[in-house]
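> The sequence isn't on hand, but the structure is:
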């Protein structure tokens, strides 16, 4: 068994920071799973990273034979979190064959499992027994709310109480009436939270709770700016979790780019990030947002994309002004084959368009935003499955387009219509579908 720390976020797990919880007899955790009637395969222990859709494996255990005892041990102090167990065996499990467990510092957990299906996971200890039961009745709203309240009160110092409180907040938001004082509700949303509690960063529902908070009031510049002011009140760049919230806020503004929140992006940047203290606190975040600012503010949603020239590998000449007329929409991806994020995301973008039913309504353009290297360019096209896209590069090495489009890194994405209007600056599949459905040209 080998523990692998695959993300810098996992440094949070082994923090010595204290919180309102009785000191355990030991640090870390010891998780045992007695499996019976199983198949050869592998059990994974993963940590959530702010959302249910994003996990990273931190440990795994190879299972062989009809019975096995799985052990996950961590001797170092942890903050506590919601972990995911998943199992992959010779007989392929259901796609959703996974389950969550709550792990506090010092936890000693002994589960039993008959067969490879994790829905049958059992434990005698009350905390995770209650949590496992809640996951099995999650489709019953009334029962779910009651069980969440029980978890919140019964295990008030555990990570499960923090998770349950965020879940209850979202339920309360759904139950708001038309006559509710939403400003007051927004102001008090996090009033019973310690927003500096580092455990919040690794909960699977913190992103959705933050988004719930940001959408209590209509998403417009004035409301969003007030939301940020309330959330970050009393914090500065040296406050624990401050840059975590800022990073999420900037990403969320981009997510709602259709709402034209360029002024808000600029407001948050200048009021909460643009200082020497913040630059020192998180130089990577500062550099990324500073670079992104120009593109957000100077090529806003609804503006016309600047004219630029390009050519393909056969030196055929194009302009975006002529290409945009070929289809109702054009999706343009700027990439660098050496960019790790490009290597990760471009195959996913290609797969999305291959599976989406856009017919001929979207023209797909992949633009080499890097020094020309024929072999490297061709290799990237093949690996990313971009052979059916229009693959182009800068015309005669003219990089003026980078200045006009404010491109300071890779990748960059634009969805435009046949007038050249910028509709989206993202490769998010659901957002692309939403824009296409909204404008109705598909």
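Sure, I can see it. This is a predicted model, so every value here is computed, not measured. Numbering: from 1, shown residues only.

> CA atoms for contacts and neighbours, from now on please.
Noted.

> mind listing the helices for the stretch 51-200 of the chain?
126-136, 141-154, 159-174, 182-188 (DSSP state H, counting those that start in this stretch).

> how about those, which one is nearest residue 247?
Across those, the minimum distance to residue 247, taken as Cα to Cα, is reached by helix 159-174, at 19.6 Å.

> chain center to the closest one, what's the gap?
Distance of helix 159-174 from its chain centroid, counting by Cα atoms, centre = their mean, to the nearest Å, is 19 Å.

> and that helix, which residues are buried?
159-170, 173 (16 or more other Cα atoms under 10 Å).

> of those residues, closest to residue 239?
Of these, the one sitting nearest to residue 239 (Cα to Cα) turns out to be residue 162, at 20.0 Å.

> Show the contacting residues for the closest one.
Counting by Cα atoms under 8 Å, 6 or more residues apart in numbering, residue 162 touches 152, 156, 200.

> put this beside the first:
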């Protein structure tokens, strides 16, 4: 899921995890433990930084909740949080090798002992806390045996963060029901055991896969996706981390599935949940992006006929877009500015892709139109020459100094895209390699 790239700010996590980082201590303190205490006996990891972290949310953000440099060859380290936590799956590893770690399931009140004999995490053991002894064993068994152990642990440790994590793994691995009726039943029961309001969902390392499984349990359609949006978000306080995770996932995922023409679902998400931006979930830049896409949806809907707009070639010869798209099976229309950094970065990629399409699909007539979307023709000509665009595209400019087409098409931002079929129907409004190839292959 490439297009799924929206970031989630680390700061919003603190109100549920803690108001401060866990304390590093060399001795235990008395009193009832509300958070967790992890005692680690280390050997042979001199000058290594030991980290306790969370990987959470659909953007896979990493939050290091505690760390310490091991300065002795035989040192005891204690990671301790005295405040109540939301149960989650943490990672314990070395900063020098971030992809090598063991996972620990922490709930409020967890007391754990770990022995580290070397930098190789395969030698690390949990010696106190049966839940995590079992969890570490689960992490190290092959998948067939792991599935059996997973179900044993689900039954053995109800109401724990581990139970929730393994429940999600079962949902993710469940085969898709064979027929529509069975799919609808599976969808209706998806969150029966765990409601979308469960705070710990936001901190699952597998939440992205879980949400993807949820939205693909039934066929992708506007009607179904609107149900997904309301089922996940309706009733959530926008201050909840779940709200942030879910709404950003849904917005990104609609774009990922744009080949299914989910414009109606996008409009529903924007109008009902994004437009007011309560709690400031989205940045100004993100809101501008969402608003712009919404306005484009309204002005040039998918499956509508592209307006009859006239532009001019470099020599000022007039040409209509219709004259060009009517000669091709598909025509990619790109509005850009030669001073837009994203356009500068993107144009070589588009050029290479369109050339490859022509070579790979010689029986399909494909065309590419670029339109100068600002007023500096000198830089435009330099850009065309530098990128050799006249070899691969029809390059046009506006003859109207007021650029009325920008209002008509909502092409104020750069770059803006439309993919048109031979009849001029708008079949895509982005440069999405996968979606374009699927349309060509239909």
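Arrived safely. In this text, all values refer to a predicted model and were calculated from it rather than measured experimentally.

> With distance to residue 364 of structure 1 added, can I get the buried residues of helix 159-174 of structure 1 in JSON lines?
Listed next are these as JSON lines, based on distance: Cα to Cα, whole Å:
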{"residue": "159", "distance to residue 364 of structure 1": "45"}
{"residue": "160", "distance to residue 364 of structure 1": "45"}
{"residue": "161", "distance to residue 364 of structure 1": "47"}
{"residue": "162", "distance to residue 364 of structure 1": "44"}
{"residue": "163", "distance to residue 364 of structure 1": "41"}
{"residue": "164", "distance to residue 364 of structure 1": "43"}
{"residue": "165", "distance to residue 364 of structure 1": "44"}
{"residue": "166", "distance to residue 364 of structure 1": "40"}
{"residue": "167", "distance to residue 364 of structure 1": "40"}
{"residue": "168", "distance to residue 364 of structure 1": "43"}
{"residue": "169", "distance to residue 364 of structure 1": "41"}
{"residue": "170", "distance to residue 364 of structure 1": "38"}
{"residue": "173", "distance to residue 364 of structure 1": "40"}
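
> what's the most distant pair in these?
Pairwise distances across the buried residues of helix 159-174 of structure 1 peak at 21.9 Å for 159 and 173 (criterion: Cα to Cα).

> still on that earlier bit, neighbour-wise, which of the contacts of residue 162 of structure 1 leads?
Each of the contacts of residue 162 of structure 1 was scored for neighbours by other Cα atoms under 10 Å, and residue 200 scores highest at 25 neighbours.

> roughly how far apart are the residue nearest to that one when sequence neighbours are not counted and residue 322 of structure 1?
Spatial nearest neighbour of residue 200 of structure 1, excluding adjacent residues (Cα to Cα, 6 or more residues apart in numbering): residue 206 at 6.4 Å. With distances taken as Cα to Cα, to the nearest Å, residue 206 of structure 1 is found 45 Å from residue 322 of structure 1.

> try residue 346 of structure 1
For residue 346 of structure 1 relative to residue 322 of structure 1 (Cα to Cα), the value is 25 Å.

> More neighbours: which of the two?
For residue 346 of structure 1 versus residue 322, the count of surrounding residues by other Cα under 10 Å is larger for residue 346: 24 against 12.

> in a helix, that's where that one is, yeah?
Yes - using DSSP: H, G, I helix; E, B strand; the rest coil, the assignment for residue 346 of structure 1 is a helix.

> could I get the helices of the stretch 51-200 of structure 1 as a markdown table with distance to residue 228 of structure 1?
Listed next are the helices of the stretch 51-200 of structure 1 as a markdown table, based on distance: least, Cα to Cα, whole Å:
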| stretch | distance to residue 228 of structure 1 |
| --- | --- |
| helix 126-136 | 32 |
| helix 141-154 | 27 |
| helix 159-174 | 18 |
| helix 182-188 | 11 |
